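Undergrad: Compute the structure for the input listed below.
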Amino acid sequence: MASNGNGCVKDANLIRIGSRESELALKQTYMVRDALQKVHPQLKFEIITMKTKGDKILSVALSKIGSKSLFTKELELALEEGQVDMVVHSLKDLPTTLPEGLVVGCVSEREDPRDAVIMHPSHPTATLATLPKASVIGTSSVRRAAQLKRKYPDLRFESVRGNLNTRLRKLDTADDYAALILAAAGVLRMGWSDRISQYLDDDDCMHAVGQGALGVECREDDTSILDLLAGIAHHTTTLATIAERAFMRTLEGGCSAPVAVHTKVTGDILDLKGGVWSLDGSEEQVDSSSVTLKESDTSQENEEHQAKKAKSIITHCGVVALRGWERRMEQAHTLGSSLANTLLGRGAESILRAAKAQNDAHLPPNNPNLPPSTNLMNSAAQSVSSS
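TA: Presented below is the predicted three-dimensional model:
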């Protein structure tokens, strides 16, 4: 038996995993649980579900809510209070700066990070390029809308909220949308690959930071949980997503501004492409860069890494560096930050500022008749999710 940090005693062999309660969130949590169970068959795992603010407020576009930690805050509070030992998130929902004392203990192997087109039953063989002019495309993401407006100016893009089941039902049972744009990873994990009409490659629409990967958050001082999670971490996905998160953090982008990336790891080469767009897609800044990832060959630098590690856990944008890969993680972080600074030097800052100002202008004012959580979200600074 052991204390959970709240003075309560818990079974040392019982690991409690926090999750959102949607079907997709649970499928993703089961994936993490099963991976941990395979490595640690002697342990027991319990899943504890809860709703987040993002799950409760579905009538407002994500970009108009303006909240930090839209899909993570309640789960993080449970983690801080010792009610759960770890929390499974879609990594794209996790802000690049985490609450003090919390870290991403591991990042899972990435599912296909691209976006996918799901057509209305009346357009079974269509693509975005062949849809009738003025067709309405549903998407919850300003990132997708901005990029696709440039590519398909004759289409209309409107917000659609709800979990995947809800959005597909809205598509299939009415004529409001000709198609939906969704993260391919979620559709594939739900077992709906047959509904995908088209995958969008980076020339059409670069994906969200962290899209397709799962991040498992835990307490920074919980060494036993960190050791468990290290056993299921996926190294190349971690490298790619650290670069992406560093890109995002340096830009300070989020739900309110269109920021997107495309990464590829080939051997020791990490390629990162990143971009920023105006809300209407009329302005863009896009560039790419790469780095050769290698651990230091000098004993002096290795000793410095070990000394640094001995003092505290090394993290990059909240993600714990993997043992033996610390130098590679630093290089990935530098790649993302440097690419973002390149774009900022070319005018990306003014594009981001204008996009955020446009969204802020549409935020509903605090209203004493609204639930407190709604007003709290309206007054928060920004979201880093790009659903």
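Undergrad: make it CA atoms for all contacts and neighbour counts henceforth
TA: OK.
Undergrad: Tell me which stretches of the stretch 101-250 of the chain form strands.
TA: Assigned by DSSP state E, counting those that start in this stretch, the strands in the stretch 101-250 of the chain fall at 102-107, 115-119, 136-138, 156-158, 179-183, 196-200, 214-219.
Undergrad: Let's compare: structure for the following, please.
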Amino acid sequence: MLSMISSLQPSKVIAQNAMCAESLKDPARKNTIKIGSRKSQHIVCNSVLLLLLLLLLLFLFLQLALIQTKHVIEKLKELNAEKTYEIVKMSTLGDQILDKPLPKIGEKSLFTKELEIALEHQDVDFVVHSLKDLPTALPDGMCIGAILKREDPRDALVLHAQYKGKSLKTLPKGSIIGTSSLRRTAQLKRSYPHLKVENIRGNLNTRLNKLDKGDSYAAIILAAAGMTRMGWDNRVSE
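TA: You can find the predicted model right below:
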């Protein structure tokens, strides 16, 4: 599920069913809203979007992030087709450190901190994240401005070609399943104790390449929504 995080100036904007970002104090920027995005569907926060002619969308330059960013832009254009959008490239610590499991990195807001800093400095006016990447408590002065319609919330099994036609139940004992999620790891170990679970990091493309070109993983677990957005539903086995 995708969410939009905005800075707060309560007197400027009335939101519908959500708290919204407000226009910036700097008069020179009154016709510009800058947006930042990581990873998201029905826009409910529209008042702020009607204020400006140029919206600058900040996002992490990954293929999936680009697809999701364009999806957000499409939804915004449904509200006002006259507005224009510029996509700005950015990455976060979570995208840069790929040799450690996420829980062992020891940092908070791995996929949001850099974007939050850009928002705090008013380099952007709001950012787009996957809701799962957000911290439990947002930084002071920031709020969830809108949430898009939810995509498929399920996990997906993607198999190495060698195991085509198999399922988690029928994979051979000791088969290695790749995931970086503690939740998925716990579920796999509980439900399929005959399998081994090992860490795998990287964006969607990187993980699929590790699966397809290597011989370590029998399968990997990915978000079904991401596979759908990339147009790779045919790779999903379960």
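Undergrad: and of the strands of the stretch 101-250 of structure 1, who's closest to Leu335 of structure 1?
TA: Closest approach to Leu335 of structure 1 among the strands of the stretch 101-250 of structure 1 (Cα to Cα): strand 102-107, 18.7 Å.
Undergrad: Specify, as a residue range, where that closest one falls in structure 2.
TA: Alignment of strand 102-107 of structure 1 against structure 2: residues 142-147, by TM-score structural alignment.
Undergrad: Average offset of the matching stretch relative to structure 1?
TA: Stretch 142-147 of structure 2, aligned to structure 1 and superposed, deviates on average by 0.7 Å (mean Cα distance after the TM-score superposition for structure 1).
Undergrad: Please work out which residues of structure 1 line up with stretch 182-192 of structure 2.
TA: Residue span in structure 1 matched to stretch 182-192 of structure 2, by TM-score structural alignment: 142-152.
Undergrad: what's the matching range in structure 1 for the longest helix along structure 2?
TA: Across structure 2, the longest stretch assigned as helix under DSSP state H is helix 63-79. Helix 63-79 of structure 2 corresponds to residues 23-39 in structure 1, going by TM-score structural alignment.
Undergrad: Give me the contact list for the matching stretch.
TA: Stretch 23-39 of structure 1 is contacted by residues 17, 19-20, 43-45, 47, 88-90, 108, 164, 186, 189-190, 214, 228-229, 231-232 when judged by Cα atoms under 8 Å, 6 or more residues apart in numbering.
Undergrad: coming back round to it: tabulate the strands of the stretch 101-250 of structure 1 in TSV, adding columns for distance to Leu251 of structure 1.
TA: Output for the strands of the stretch 101-250 of structure 1, formatted as TSV (distance: least, Cα to Cα, whole Å):
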stretch	distance to Leu251 of structure 1
strand 102-107	21
strand 115-119	22
strand 136-138	26
strand 156-158	25
strand 179-183	22
strand 196-200	24
strand 214-219	21
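Undergrad: Tell me which of the ones you listed sits nearest to Gln300 of structure 1.
TA: Ranking the strands of the stretch 101-250 of structure 1 by proximity to Gln300 of structure 1 (Cα to Cα) places strand 102-107 first, at 27.2 Å.
Undergrad: so that closest one versus strand 214-219, what angle?
TA: Interaxial angle, strand 102-107 of structure 1 versus strand 214-219 (axes from the mean of the first three to the mean of the last three Cα atoms, to 10 degrees): 140 degrees.
Undergrad: How far away from the center of its chain is the match of stretch 182-192 of structure 2?
TA: 19 Å (Cα atoms, centre = their mean, to the nearest Å).
Undergrad: which residue lines up with Ser3 of structure 2 in structure 1?
TA: So, by TM-score structural alignment, Ser3 of structure 2 is left unmatched.
Undergrad: For the stretch 251-387 of structure 1, just list every one of the helices.
TA: Under the criterion DSSP state H, counting those that start in this stretch, helices of the stretch 251-387 of structure 1 are mapped to 299-311, 326-343, 349-361, 372-379.
Undergrad: Go through the ones you listed and pick out the most buried.
TA: With neighbours defined by mean count of other Cα atoms under 10 Å, none of those is more surrounded on average than helix 326-343, at a mean of 22.
Undergrad: Adding distance to Gln331 of structure 1 and mean neighbour count, write the strands of the stretch 101-250 of structure 1 out as a markdown table.
TA: Converted to a markdown table, these look like this (distance: least, Cα to Cα, whole Å; neighbours: other Cα atoms under 10 Å):
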| stretch | distance to Gln331 of structure 1 | mean neighbour count |
| --- | --- | --- |
| strand 102-107 | 17 | 27 |
| strand 115-119 | 27 | 26 |
| strand 136-138 | 37 | 23 |
| strand 156-158 | 37 | 19 |
| strand 179-183 | 28 | 24 |
| strand 196-200 | 28 | 18 |
| strand 214-219 | 20 | 26 |
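Undergrad: Could you look up the SS state of the spatially closest residue to Pro135 of structure 2 that is not a sequence neighbour?
TA: Leaving out its chain neighbours, the residue that sits closest to Pro135 of structure 2 by Cα to Cα, 6 or more residues apart in numbering is Ser109, at 6.0 Å. With DSSP: H, G, I helix; E, B strand; the rest coil as the basis, Ser109 of structure 2 sits in coil.
Undergrad: Thought Asp133 was touching Ser109 of structure 2, still the case?
TA: Yes: using Cα atoms under 8 Å, Ser109 of structure 2 is in contact with Asp133, at 7.4 Å.
Undergrad: Mind listing the shared neighbours of the two?
TA: Here Ser109 of structure 2 and Asp133 have no joint contacts, going by Cα under 8 Å, 6+ apart.
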